[in-house]
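> Turn this into a structure:
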Amino acid sequence: MSTAIAERDAVASPADSGAEDAIQSYLVTFIIRRFDPETDSEPRWVDYDVELYPTDRVLDALHKIKWEVDGSLSFRRSCAHGICGSDAMRINGRNRLACKTLIKDLDISQPIYVEAIKGLPLEKDLIVDMEPFFASYREVQPFLIANSKPEPGKERIQSPAERAIFDDTTKCILCAACTTSCPVFWTDGQYFGPAAIVNAHRFIFDSRDDAGDVRLDILNDKEGVWRCRTTFNCTEACPRGIEVTKAIAEVKQAILRH
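Have a look, this model is predicted:
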């Protein structure tokens, strides 16, 4: 071995050893509520021990369980970056996105409980039927309705101040975390739910839209905004930080002025 190589190894080895010591993994217990409609009459809790790093996410743990321990575990995920909203689930009793929940932010001295979001029909393990959720979303007509052509040119002009009125509710990713955290939604299958109201808000207050009155009439129904009990569960659950309860209150005020 040359002198240069020996000197390089002598310098590199302590650094490498220190880097390895700095990255510590932990054995974390996950207790997951499993349900297979082909074999189970009721959901059951199953525990798994997974070796993880503090910077891993709950989604990483679920991947590790599925890929290395039990391939039958079923859950939804897509982008894994908090944009698609596919992996909303209850983690330690709170609605969260698995891809945005870091292991270091949970108390790993205790088991981590994971189950499907509530209030929607359970299909398998952590997967629920989202159709009732999207049916409510479609019912509020969540798209721009304009009765006139833009003048001049092809753009519909809007000031920054006009945009700011509804900017917060444009952030919704339809993950259903807010709606399925709502106690009213759990007990009343007809309630539109926070997410539908948020998406109605986005167009009700859009200066370019001409169908705000129509949406206000829809939400003035007995299963509309008046079913909200202002518990703030929805605001707390939103992974995008939308002030959901505030948006619902603004829609209520708009109905009263309507």
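> From here on, just use CA atoms for contacts and neighbour counts.
Fine.
> Would you mind identifying the next helix or strand past the helix or strand encompassing residue 114?
Here residue 114, judged by DSSP states H and E, is contained in strand 112-115. Following strand 112-115 in sequence order, the next helix or strand is strand 122-124 (DSSP H and E).
> next helix or strand past that following strand?
In N-to-C order, the element after strand 122-124 by DSSP H and E is strand 127-128.
> Please provide the structure for the following sequence as well, for comparison with the first:
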Amino acid sequence: MMRGDKVFFHILRFNPDTDKKPFFQKFEIPFIRKDLTVLEGLNYIQQRLDNSLAFRSSCREAICGSCAMHINGKYRLACNTLVSKLKSNTITIRPLAHMHIHKDLFVDMKPFWEKYEHIKPYLMPGKPLPATGEQIQRPEERVKIDTLADCILCSCCHSSCPITASHEKYLGPMAFLTADRFVSDNRDGAKEERLAIINGEHGVWRCHTVFNCQEVCPRDLNPSGSIAHLKMAIVKNKI
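Alright, predicted model coming up:
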């Protein structure tokens, strides 16, 4: 694709207040730079072609995770997805799956956050803190959770998972990765409580090991590995 070419965005549009069903709308924008991102394309459309287009974005640095969406067949972050890398001048965009659409690419994240809250994503020491109020963690202990703590809560894994599509209460890969982050943290004293939470009917045993979550993670994390680790921890601790 060369500078000066046109790019066509096919965007799923839906306003529950006025539309009977979703539909795709086509927009044409100039390919002005070789480093043009999908998010920049969406901003161009919103600012110059149709200011009613709704989508989320914030940091533009692949850190906040808010611009996750389905782009040309895969869940990605719009802010770090280069149009030139998609190898097509047609970009098809859908919102995150398994969530109610508020409008266009803007979805209701409340169920996702409820699952995050359910696994208690904070340290629970289980014993009095030192007089300094600080729990020291050695480098060799910290390295065990380095990648686990890198989740940006974008929901790509949640939306790509076939089990979250069919089981509304299934906690999902994001929740399990986060649970593993605290189970693996030597400063946390609630290991048994955490394992009990993810050992229920809607916990890790419902995972079908499809690996979609690992495939789409923009941070190259390993939710499938965390699920396997949690299963082993449950068996080892006889939860």
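> Now the TM-score, please.
Once superposed, the chains reach a TM-score of 0.95 (TM-score structural alignment, normalised by the length of structure 2), with 235 aligned residues with a C-alpha RMSD of 1.2 Å.
> In structure 2, point out the residues matching the strand holding residue 114 of structure 1.
Aligned by TM-score structural alignment, strand 112-115 of structure 1 falls on residues 91-94 of structure 2.
> swap in stretch 139-150 of structure 1?
Residue span in structure 2 matched to stretch 139-150 of structure 1, by TM-score structural alignment: 118-129.
> any residues touching that stretch, and which ones?
Residues outside stretch 118-129 of structure 2 that contact it (C-alpha atoms under 8 Å, 6 or more residues apart in numbering): 135, 175, 178-179, 182, 187-190, 194, 197-198.
> Which ones among the residues you listed map onto helices?
175, 178-179, 182, 194, 197 (DSSP state H).
> tell me how far the match of strand 112-115 of structure 1 is from the chain's mean position?
Computed by C-alpha atoms, centre = their mean, to the nearest Å, the separation of stretch 91-94 of structure 2 from the middle of its chain amounts to 17 Å.
> Can you state the mean residue-to-residue distance of it versus structure 1?
Mean deviation of stretch 91-94 of structure 2 relative to structure 1 after superposition (mean C-alpha distance after the TM-score superposition for structure 1): 0.6 Å.
> Go ahead and name everything in contact with that stretch.
In contact with stretch 91-94 of structure 2 (C-alpha under 8 Å, 6+ apart) are residues 7-12, 69-73, 83, 105.
> Could you measure from the residue mapped onto residue 76 of structure 2 from structure 1 over to residue 176 of structure 1?
Counting by TM-score structural alignment, residue 76 of structure 2 corresponds to residue 96 in structure 1. Going from residue 96 of structure 1 to residue 176 of structure 1 by C-alpha to C-alpha, to the nearest Å gives 10 Å.
> Look at the two and report which has more neighbours.
Between residue 96 of structure 1 and residue 176, counted using other C-alpha atoms under 10 Å, the more crowded position is residue 176 (29 against 26).
> Give me the nearest residue to the more buried one, chain neighbours excluded.
Excluding the flanking residues, the one nearest residue 176 of structure 1 by C-alpha to C-alpha, 6 or more residues apart in numbering is residue 195, at 6.7 Å.
> What residues does the corresponding residue of structure 2 for the one you found make contact with?
Using TM-score structural alignment, the partner of residue 195 of structure 1 in structure 2 is residue 174. Residue 174 of structure 2 makes contacts with 116, 151, 153, 155, 157-158, 223, as judged by C-alpha under 8 Å, 6+ apart.
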